[in-house]
Every structure is written in C-alpha cells, then in structure tokens.
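Novice: Need coordinates for the following:
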Amino acid sequence: MTTATTEKREFQTEVKQLLHLMVHSLYSNKEIFLRELISNASDAADKLAFAALEDDSLYENDGDLRIRIDFDEKKKTLTVTDNGIGMTHDEVVSNLGTIARSGTAEFLQQLSGDRQKDSRLIGQFGVGFYSAFIVADKVEVRTRKAGMAPAEGVFWSSEGSGEFEVGQVEKAERGTEVKLFLKKEEKEFLDEWRLRNLVSKYSDHISVPVMMEVRDYEAEAAEKGDDEDKKKVEPKYKLEKINTATALWTRDKSEITEEEYQSFYKHISHDFNEALTWSHNRVEGKLNYTSLLYVPSKAPFDLWNRDAQRGLKLYVQRVFIMDDAEQFLPLYLRFMKGVIDSNDLSLNVSREILQNDKTVSSLKTALTKRTLDMLEKMAKKKPEQYQQFWDEFGQVLKEGPAEDFANREKIAGLLRFASTHTADETQNVALKGYVERMKEGQKAIYYVAADSHNAALGSPHLEVFRKKGIEVLLLSDRVDEWLMGHLNEFEDKPFQDIAKGELDLGDLEDEEEKKKHEETDKAFESLTAQIAKELEDDVKDVRTTHRLTDSPACLVVGEHDMGAQMQRLLEAAGQQVPASKPTLEINPEHPLVQRLNSETDEARSRELISVIYEQARLAGGDGLKDPAAYVKRINKLLLDLAG
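Specialist: Sure, this is the predicted structure:
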C-alpha cells in the first residue's frame, strides 16, 4: 500500500477546540472511543447494504460485511477496519476535517466543565471519531469508496493538533481502516480481554460481526499434549467473532434480559443514559412487523429543532434500509428511538415510496398507538417515572393535539399541568384528576395562560376562583395557548380561559349573588360609561365584574380573540398581530373604584382612570406605552395622599 504526495490542511477552529478538550479534559470515560469507532464502522456496513440493493456490484464479490480489530503490542497500535461503504477524498475532508454534520459547535456549547458529565456528551453529538485522540497520539485513516478503483483510495493522518494530512493511496479492499498510535499510558487497550469486554459492553448487539485475533489456548494445549517437560509453546492465534451479532429485536422477548435491552438502546441511540421504558412486539396479521420502541430518559440537545434528523431504524426482512426513518411516527413523538422490521415493505423501497405507501401509513398508526399506550401504562403504574418523562418531553407532547386529531383525547389524558391546587410550579396535574375534583355544578375546566408560572399564579382573574375554592390550571409554557386552541374539551368538559369573555360561573353562583350583581351593574352604569369615553382609544368596552376580590380592575380579551400570551409571542417574533382591543372590567367593591365613582374633580378622575387601566395592563403581563407618565401619575397621587 503506497501513499502518493499528501497535502497539509488546517482543522476548522471549532474542531481544534474540540480536539484540545478531547485530549486534555475528557478522560473520565475514555473507553468509549472504541464504541464510537465500531459504531461508525457498523454504520458504514449498513450504508453499503442499502446502496447495494440497487447495485450489488458494490459488494465487489465480497458480500460478507464485517469489522475487524487488530492490535500490536510492540508498535502500540490499535486498528479498526471495516469493509463497508468507504469514503471519497471529498468525504474524508468533509467528515474528518470540518464540522460538517458532526455537531461540533453544539457540542462545545453544551460543555459544563464537569469531566464526567461532559464525556457523556460525546455519543449524543456524533463527534465520536474525534474521541480517538483521547487515547492516541496519532490517528491514520485509509479508505476507499465501494465501486471505485483501488488507486482512488484516500489517506488521512493527524496528531490531533491544528492540522491534518490528506492524500491518495492505493487500497485494494473497499472500506475504511482507522489506525490509532496509542499513548504510552494507554497500553490497557492492547490487551485481548480488555478489548473483548469493551466490545461486549458497548457493541455486542450490532448486526455486523466484529472479528479479532485471539489466543487459541486449545491449540496450544493440544501441541503441548501430555509432555510435562514441554514447558513452553509458541502462542497460537485464531480469528474469532467477539460479539453476538444478532439482531436483538428478532429474538424472543422472554430470552432477552433487561441489561441486553438497555445495552441495545445505548447502541442505536448513542445515549449513555438508560431508557425509561420500552415495548417489544411482533405483529402478524394484516401487517407483519416487529418493533422495538424506547422512551429515552433525557432529552437530546436538538429536541426543539423540528428539522433535525429523527425517526426509527428501518429494516426490511432484517436488511438495513435507513437510519432516521421519520415516516413511522408523528413529529410530536420525535424523541422516540427504536427499530422497526417489516416483511410488508419492498426491498427496493425508497424514501419517496415510503412517504406515499399505504402500508407505511398503517404502520405509523399502529406505532403511534403503541407509543401512546406505553406512556399511558407508565403514567398509571409508575407515576414518578412518568413525571421524569414529562419534565423532559412534556412540551413536545403538547404539540400532539394539533397534529394528531385521531388521538387527541388519548394525548390529552397524558398531559400534565400546574394548578392552583399544587404546591409549586411542577406540572403534575392530570386532566382526569382535575375532572374528578370539580365542584358540584362546575361545567368547565378552567385555565389561565401567562408568560411565567408566577405571572399566572398572580393573575387577578383568579381571585373569585380562590374565594370559591375552584381549581384553575396555570399554563405558562410557550406552547400552551396554541395547545388550548386545539384542545376544546376533555371527557365532555369544555375548556374555558378565565381571561376571555364574560365570566359565567353558572350553577356555582346562587340566585342571591346574581341578583346582587345585577343591582351593582346598574349602580355603576354612569362610571363605566365615563371610563369607556376616557379610554376609547385603548379598550373596546368597560363593564363591572365580580371575578375580582382584591384588584381594582383587569383586562379581558374577547371570547374568540387571540389571547394576550399568544399576541406577545407573535409580536416578539416580528409577526403582525390582528388588531383587537380588550375589555376593561372594574371591581365595584374595590375602594379605589368606589373613590373614583364619588370623585367630582375631573382632572383627578382622569388620573385615577389612567392609573387603574395601566395597573390592569401590568397585572396582565403587558407593558406600558409611557412608563414615565405612569410613574409621574403615581407619584402625584401619593403626594396628594400625603397632603
């Protein structure tokens, strides 16, 4: 294998930073480098199998895909070789010399400074190749793309500093060879049993066999025989498969241990954390498929990137088709990991065919139901575990009612909220529990939306509900008001935003209260008309209210208008908000309102009206048009009060 002239290039700045951190900071979990290199080799084998479905000449008369590990104690080298898809010159430069799709920048942003925690990020960000420099002074790569001529091989080399070499090399076999020149202190990775244990720990379930030359003690014993005087026999070796290389999902559930399920999850997800739960099913009938679905315990860094790669690993009759097959689960379940293997999909299936195939649509329906059933079972039998799931993925699940009409009621049962009956801002109130606690005569599920939990908890609209002991859901996630626009009812109980429209408590108010309210409304007709005239540019209407007990006033949007929280979100995003004015409701029992009702000085009346209106804006989370004028008015009133 001869190498032509190579050229030197510099790494991108972010890669330099990453390599420095790899070498100097992330030592606590250094053994993961082998798992990452084997995973890359396995992916290369899977990609070749997929490409060869359309062009089997890519196998080059060698269809036995495999990975090989070799180590040389004298030269202190460890080599991982595969006969997978291989890389071209441009792919080598792109994948090994730049950020490309490695997620390096995001990885650097997530570092906390804690070695143990930071080292666990490696697998999550796809920067696994660079982890080789944790244990190696130098890394060499020789690769050739399947289907290309031997002379078109590529050589890459770096000592993990600021630059790398790349050039052309003669390579007879397709695939990639990664050779690590290990540091002096890393000789543990030149031990056969240490390497076997690492493969068993991290890569035992990959479908490609991992081969390694191991000591053949039986052959040595046979050569020695019964001759006790024959003290020394030359070491003998044999090439042996050191992983089980069985597709775990094809095995019977009863034969698989929990440890094996967790190990397989870590392999397919590149996640160091264990899964919360999983569901392994084989279905035969109209559809024939096997699925193994996992619910992660931690959210990935790119959870909120709706365009990020996601989905299940797809196999057809145990033949790998693609990673990240997103067609089998809706977007609001994008956190799920797993494998699906179906005999009903054609082997030459493409992404375009998958998107329009009726079988895929049926599989999506079945897998979505399976996932929701898993979550429902967890919520019922392991509420603490479900709370852990909700804290990580709850906001994503809230996208469900808008995206999946067929399962809207089922998703609603999985939602969790904070409420006036919880001790803190923890979202642990289920709608079913809320309905069971509803007051006699209560016909609606009440909620209030705000920009934060404290803002919701402090909303003046809650005052009458506190007085009557009626539970109200406190919504403070950005997605909440959008969610409620698609969630009209639960168990035949409609949702009601207490900050929208006129408040009607129905049977929760007695006839005497209603009669008193009517009398009060009539007594304050003159004042509401005066305020409406003064604020005609800012409010649609002014009326008395009985939803307030402590505050002088509050702002209410129309029943069918966009909520204040959604308006502020759209404005912050630079989008145009439909023009609408709120209604000002005043509390006739409040001393400030009563003082205004009896005020004869027109100038002071205008000052009081402005203060009451601006306070209502602040209490509702809105900013003031002229904060300085508000402060000036407050100071003037305080001075008048002080004489």
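Novice: hey, let's count contacts and neighbours off CA atoms from now on
Specialist: Will do.
Novice: What segments of the stretch 501-643 of the chain are helices?
Specialist: With helices called from DSSP state H, counting those that start in this stretch, the stretch 501-643 of the chain shows them at 511-523, 525-534, 564-572, 591-598, 602-619, 627-641.
Novice: What residues sit buried inside the third one?
Specialist: Just to be clear, that refers to helix 564-572. Of the residues in helix 564-572, those with enough neighbours to count as buried (16 or more other Cα atoms under 10 Å) are Ala564, Gln565, Met566, Gln567, Arg568.
Novice: residues contacting the residue nearest in space to the middle of the chain?
Specialist: By Cα atoms, centre = their mean, the chain has its centre lying nearest to Leu303, at 3.0 Å. Under the criterion of Cα atoms under 8 Å, 6 or more residues apart in numbering, the contact list for Leu303 reads Arg334, Phe335.
Novice: again, only using 10 Å
Specialist: Residues touching Leu303, when contacts are defined by Cα atoms under 10 Å, 6 or more residues apart in numbering, comprise Arg310, Arg334, Phe335, Glu392, Phe393, Val396.
Novice: same thing with Ser161?
Specialist: Contact criterion Cα under 10 Å, 6+ apart gives Glu10, Phe11, Val15, Lys16, Gln17, Leu19, His20, Val23, Phe133, Asp137, Lys138 as the residues in contact with Ser161.
Novice: for comparison, sequence B:
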Amino acid sequence: MTVAAHKESHGFQTEAKQLLHLMIHSLYSNKEIFLRELVSNASDAADKLRFEALSSPSLLAEDPDLRIRIEFDKDAGTLTISDNGIGMSRDEVIENLGTIARSGTANFMQNLTGDQKKDAHLIGQFGVGFYSAFIVADKVDVFTRRAGADASQGVHWECSGEAEYSVENVEWPDRGTRVVLHLKDDAIEFADGWRLRSIIKKYSDHIAIPVEMLKEEAPAAEGEEPEEKAPEFEAVNAAQALWTRPRSEVKSEEYKEFYKHISHDFDDPLTWSHNRVEGKLDYTSLLYIPARAPFDLYQRDAARGLKLYVQRTFIMDDAEQFLPLYLRFVKGVLDSNDLPLNVSREILQKDQNTDAIKSALTKRVLDMLDKLSKKDADEYQKFWDLFGSVMKEGPAEDFSNKEKIAKLLRFSTTHTDDTKQDQSLEDYVGRMQDGQKNIYYVCADNFATAKSSPYLEVFRKKGIEVLLLTDQVDEWFVGHMQEFDGKPFQDVAKGALDLGEAENEDDKAEREKAEKDAGALVERVKDVLKERVEDVRATTRLVDSPACLVASDNDMGLQMRRILEQAGQALPDAKPVFEVNPSHPLVQRLDQEQDEDRFADLTNILMDQANLAAGNQLVDPADYVRRLNTLLLELNR
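Specialist: Just a heads-up that it's a prediction; the model follows:
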C-alpha cells in the first residue's frame, strides 16, 4: 500500500444497530433479493456517471464501457459485485454506508411487525438495499474510488455486521465500486454460477448495462485434456432498457420486475401504463400505480417523482416536475427527446415542454385509474384504501382535471353499513331523491361518530343519503370541489336546514309552527348562552336529540376549525349557532322550568352535550361535571 491508511472505526446509530441486527439474525423467506438490490445500486452508479460525464467527458474516458461484473469463489466462500460507475469518496462512503436508512430508520423500526416474512418486504424502502447483503454475508468489504480521483484516494469500508464499521484509504486503480460478500455457511448456494445467473435473469434482465459473469466452458470429453483459455466475461442479461421496447414484446412479468427494480418494492404493482408519444413532443413514459403506500406518503415535501432520462441518458431519480403533488405515489420512468441535456430543476420548472408533458402524464394516470375502477372494482378499492385521502387533494391543486378526479373519488355514506369508502359521487347522484338539489355531507373524526351524528336525524327519517366524510382533508376538499354534476355540496352541520323540494308542505308547516311555539324558550336560552353562541333557534333537523351546534354559512366547519386549532393555528373567534329541538322531552321540560338558576344549569348542560356530540372538547369540563352532578342529586330528593 502506497498511501497512508488513515483507518477509522465508526459506530452505527442506536436504531441502525437494531435494524442491522434484524437483517443479520432473522431468517428471510426471500434471501436472493440481496443480489437485485446490489445490482440495482451498481446500475444507479453507472447512470450517475453518465450524467456527470455530460459536463465532464473525461470521467467516462478512463473506461468508457460501463458494466457490472459478478464473480464468486466457492472455496473461499465469497461473492463479488463490482461496477465501473461513479464510485465514492471517503466522505461519501461514510455518508452512504455509515448511516442505515438515514431518512427513515425510526419509521422503519416502528413498522416492523415481528413477522419475519412480512418484515423482509420492508428492505429497500428506506435506502437499506445495500444492507440486505448481511442477509447472506457475515462480513462485507467495499473497495471504491470516485471517478476523476487519483488512485491513492481509494477507500476500503469493512463491516462484520456488528455495532461498528471501519474506513481506511487504500491504493485503488479502478474507478467504481467493488463489494465483496463473505458468505455465511447457510448461504453458500450463492457461490454457484447457475444460481446467480437465474437470479440476474429474473430480477435484472432489464438493466440498461451488461451484467457480466465468467463464461462457463463445456467440460472436456473423456480422455481429452481441457483446453487452456484466458478467462472471458459474457453478459447474462438482455441489457436493454425495458421502456424502449415495444409494448407487444414486453411480458407482464417483465413489467412487474422492472417496477420492483425502480421502486425497491417487493409487491407487484396494481396496474401500469406504457406509452410512446411522437409528434409535437417525443417521449416515452412507463407509469406504475403501487400496491403499497410509502411511509412518507403524507410528507408533501418528501422526495418524489419519476426517473428522468433524456435521449436514454439518466438525468435524475426524483423528477417531481412531471406529475402534480396529489399523484406523488406514482412510480415510473420518463424518457424524452425534447428536453435539453444540461437540464436542471430550475429550467425544468419553466420549460413549456415540461408543462405539456406534465399535463399529458397527469391525464394518463387519471385515465389509467378510471380504467382500473371500471375493469376491477376490488383492485381499485385496494388503490383507494391506500391513496384515497391523497387523491382528495386533487381538486384544489388541479382545477383543469377537477371533474376527472371527482369521478375517481370514493366515500362512505349513510346507505352503507361498514367503514369502507366505496361509493362514487356518480352513484350518489344516481340515487338522489326527486327534488333533491344538494349533495349532503357530514364531517367527523371517524366513521362511528359520523354515522351516529345528530345532524343526520332528519335525513335518516326522510331516507336522504348523506356522505360520511372522515378524512382530515375532506372539509378542505369539498371547499374547493363545491359541486359535482351541477349539484352543490351542502354541509348538514352548517347554516339553516334546507331540504329544498324534499321538504313538503306539511314539513314547512311543522317547521314554522315549531319556530313560533318555541319563540319564548329561544329567547330565554339566548339570554343564558349569550356569551357562548352567535344565535339560538328552534330546529326540525333533529329527531332524537334535544340540541345541536351548527356553524354559520360563511364560517369554517367545526371539524376544520378543530384540526387547525390542534395544529396550533391562530383562528378568529367564531361562535356556533345553538339549535334546540322543541319536540324533544328534555327541551319541553326545560321550557317548563320556572327556577332561573336551574334553567341556566340545564341549558348549559344541553350546550355542553351538543359540544360533545359534535366531537368538540369542553372548555370547562369540571363545570359540566358539577352541573350534571347537581342535577343527579336533585333527582334523588
């Protein structure tokens, strides 16, 4: 060695130690997946070298034929995966190999189920693909040198799967990375040429650079001396980018394996769309809908987007400019001839072709989902259960496709008995009663609260269907959607009750009589609650409940206000309207109460109960308990 070794030992994070221990000491049902992960990493390294070589051609000139090589030594029990891609510097080695799943280790650990087969499927979802090597190896050596660096700047990383790893400088003549796995005794099967070739063919046939292994010569005939030949490598994969092939030549299994390669997912995708566009724009897209939601789905600023290629040259992993944020779960590849090779994120955001491609790909995804919903309702239901709340962000973000998105949305309603969101807006409109002009909905924290909401009582009595909205995004969604098929959305907990033509003459007469008869009571209640409410009025929206709270027409809904307050948002004061049901025995008893102090206590109890029924927290729970206890004691006198 002609360089100062400068060897250092480093410790993994505490959570990373747990994860590493899990990988090393658990028996996985799919051990062979480690090879796919390491080959994918090598392929990424080649892509990144191509990209950097666009501005620095000398980086590629050193060794222009990119390749991945796999070698094994059964006697020594080693398996080696090497590439001549971008390589790593010492700092990059520490950053990339020294911190397991640096963007989500804690979340990863929280999602472990204890079921080894299920837990194995998490590999690759947090950048831990490299560490899958420890499934089959009890020691891993990595030798690497970054493209453009001097041979003296080679780096050796070593880890035996314990709490520490070491890094030292070494003389390394080759650009790229060499990963040496010292196989465990129960993994010696991976030091076999036929086994390795079958795994590569299965998982990595689509990689755009050759994966090479030593050519296996036929054994010499009996009595003949074997011919001495220099070792010769041969490609064992097709080495053609799958998206460049005609759709008619690509099998479903190939599409599925390619998805697993680009997404590091173990499950097959729900569906995909492969299209070649020629004309004003020239590009190829291969888009997938996953069957598993990523753990960072609700982190709107997390890395997302398609793998971008320009004229088959890799540009970036997370090109977020080509799909709107509400479709951030879509995986895939975009290869365009109409974007400049020196493209940057800033240029992409302003480029007219980028906007045109984004619009086309967005419609492509929405059409793909529409076809899935009509072709296979069960598969679409799986999609909705995973990504439905994200899709509801669409109408606010993508006005031009608002109607398309609306047709894809699914909801629970008062006509369904379980929590499944499987009713479309088209289904709802098709079942609307004669004279019904609005799409009615109620917002709540969960299905049980929504289903038993007092606001539904008159709708249930009349058989009018109401959407049960339980996602946090729902109230925001309907505020931007406003209407569907010409039917406006109406929150049953806001404003005065309006059933339109569904309210017959008898209903109107009953309402007017209730308001007139309860006039004196309303004034008494208003006098007690004047500091707590905006107004008090009699209502016919209630059947079994004595009272409820409603928001004014122009006020924020109670659920949205509650969510924003919990998030620490400062909101202007907004007092609710208190509605009483004159036909309820409790309200009738209240009307007969002559003791004004007792009347005030009963009124405040009804107000607090209405608050609880709406899902709100009481400002002064102790006061509510005191009033209620006083009432209970009086009942026993």
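Novice: returning to what we had before: pull out the buried residues from the contacts of Ser161 of structure 1.
Specialist: Among the contacts of Ser161 of structure 1, the ones that count as buried by 16+ other Cα under 10 Å are Phe11, Val15, Lys16, Gln17, Leu19, His20, Val23, Phe133, Asp137, Lys138.
Novice: which two from the contacts of Leu303 of structure 1 end up farthest apart in space?
Specialist: Taking every pair in the contacts of Leu303 of structure 1 and measuring Cα to Cα, the maximum separation is 16.8 Å, between Arg310 and Glu392.
Novice: more neighbours, these two?
Specialist: Applying other Cα atoms under 10 Å to Arg310 of structure 1 and Glu392 shows that Arg310 carries more neighbours, namely 21 against 17.
Novice: Which residue in structure 2 aligns with that one?
Specialist: Using TM-score structural alignment to pair residues, one finds that Arg310 of structure 1 aligns to Arg304 in structure 2.
Novice: list the contacts for Ile68 of structure 2?
Specialist: Listed by Cα under 10 Å, 6+ apart, the contact partners of Ile68 of structure 2 are 39-40, 42-43, 46, 81-85, 176-178, 209-213, 235.
Novice: before we move on, back to that, quick check, nearest of the buried residues of helix 564-572 of structure 1 to Ile411 of structure 1?
Specialist: Using Cα to Cα, the shortest approach to Ile411 of structure 1 within the buried residues of helix 564-572 of structure 1 belongs to Met566, at 22.1 Å.
Novice: residues in structure 1 aligned with stretch 472-483 of structure 2?
Specialist: Stretch 472-483 of structure 2 maps onto residues 478-489 of structure 1, going by TM-score structural alignment.
Novice: Between the two ends of that stretch, how far is it?
Specialist: Counting by Cα to Cα, to the nearest Å, you get 20 Å between the two ends of stretch 478-489 of structure 1.
Novice: Quick one: residues contacting Lys256 of structure 2.
Specialist: Tyr203, Phe266, Asp267, Asp268, Pro269, Leu270, Thr271, Trp272, Tyr288.
Novice: So which of those sit within strands?
Specialist: Thr271, Trp272, Tyr288 (DSSP state E).
Novice: What's the match for the first one in structure 1?
Specialist: Using TM-score structural alignment, the equivalent of Thr271 of structure 2 in structure 1 is Thr277.
Novice: check which helix or strand covers the corresponding residue of structure 2 for Asp373 of structure 1.
Specialist: For Asp373 of structure 1, the aligned residue in structure 2 is Asp367 (criterion: TM-score structural alignment). If you go by DSSP states H and E, Asp367 of structure 2 is part of helix 352-375.
Novice: how big's the offset between that helix and structure 1?
Specialist: Helix 352-375 of structure 2 differs from its equivalent in structure 1 by a mean of 0.5 Å after superposition (mean Cα distance after the TM-score superposition for structure 1).
Novice: Over to the nearest residue to Lys145 of structure 1 once chain neighbours are set aside. Which of the three states is it?
Specialist: Spatial nearest neighbour of Lys145 of structure 1, excluding adjacent residues (Cα to Cα, 6 or more residues apart in numbering): Gly86 at 4.1 Å. Three-state assignment for Gly86 of structure 1 (DSSP: H, G, I helix; E, B strand; the rest coil): coil.
Novice: ranges for the strands of the stretch 51-200 of structure 2?
Specialist: Listed in chain order, the strands found in the stretch 51-200 of structure 2 under DSSP state E, counting those that start in this stretch are 68-73, 78-83, 137-145, 154-159, 164-170, 176-183.
Novice: Can you list the buried residues in the third one?
Specialist: Counting neighbours by 16+ other Cα under 10 Å, one finds that the buried residues in strand 137-145 of structure 2 are Ala137, Asp138, Lys139, Val140, Asp141, Val142, Phe143, Thr144, Arg145.
Novice: Tell me, how many residues neighbour whatever residue of structure 1 lines up with Gln421 of structure 2?
Specialist: When structure 1 is aligned by TM-score structural alignment, Gln421 of structure 2 is paired with Gln427. Residues contacting Gln427 of structure 1 under the criterion other Cα under 10 Å number 19.
Novice: With the one 10 residues further on instead?
Specialist: The local packing of Arg437 of structure 1 (other Cα under 10 Å) involves 12 other residues.
Novice: and it, what does it touch?
Specialist: Contacts of Arg437 of structure 1 were listed using Cα under 10 Å, 6+ apart, and they are Leu431, Ile470, Glu471.
Novice: one more time with 8 Å
Specialist: So, once contact is read as Cα under 8 Å, 6+ apart, Arg437 of structure 1 ends up touching nothing.
Novice: Now do it against Val295 of structure 1, distance only.
Specialist: 31 Å.
Novice: For Glu216 of structure 2, see how far away the residue located most distally from the centre of structure 2 is.
Specialist: Within structure 2, the residue lying farthest from the chain centre (Cα atoms, centre = their mean) is Gly223, at 64.0 Å. With the distance defined as Cα to Cα, Gly223 of structure 2 ends up 20 Å from Glu216 of structure 2.
Novice: do the same with Ser344 of structure 2
Specialist: Summarising the geometry, the distance separating Ser344 of structure 2 from Glu216 of structure 2, computed by Cα to Cα, is 45 Å.
Novice: And for Arg364 of structure 2?
Specialist: Summarising the geometry, the distance separating Arg364 of structure 2 from Glu216 of structure 2, computed by Cα to Cα, is 46 Å.
Novice: quick one on the thing from earlier: who touches the match of Gln421 of structure 2 in this structure?
Specialist: The neighbourhood of Gln427 of structure 1, defined by Cα under 8 Å, 6+ apart, consists of Asp391, Arg416, Phe417, Ala418, Ser419.
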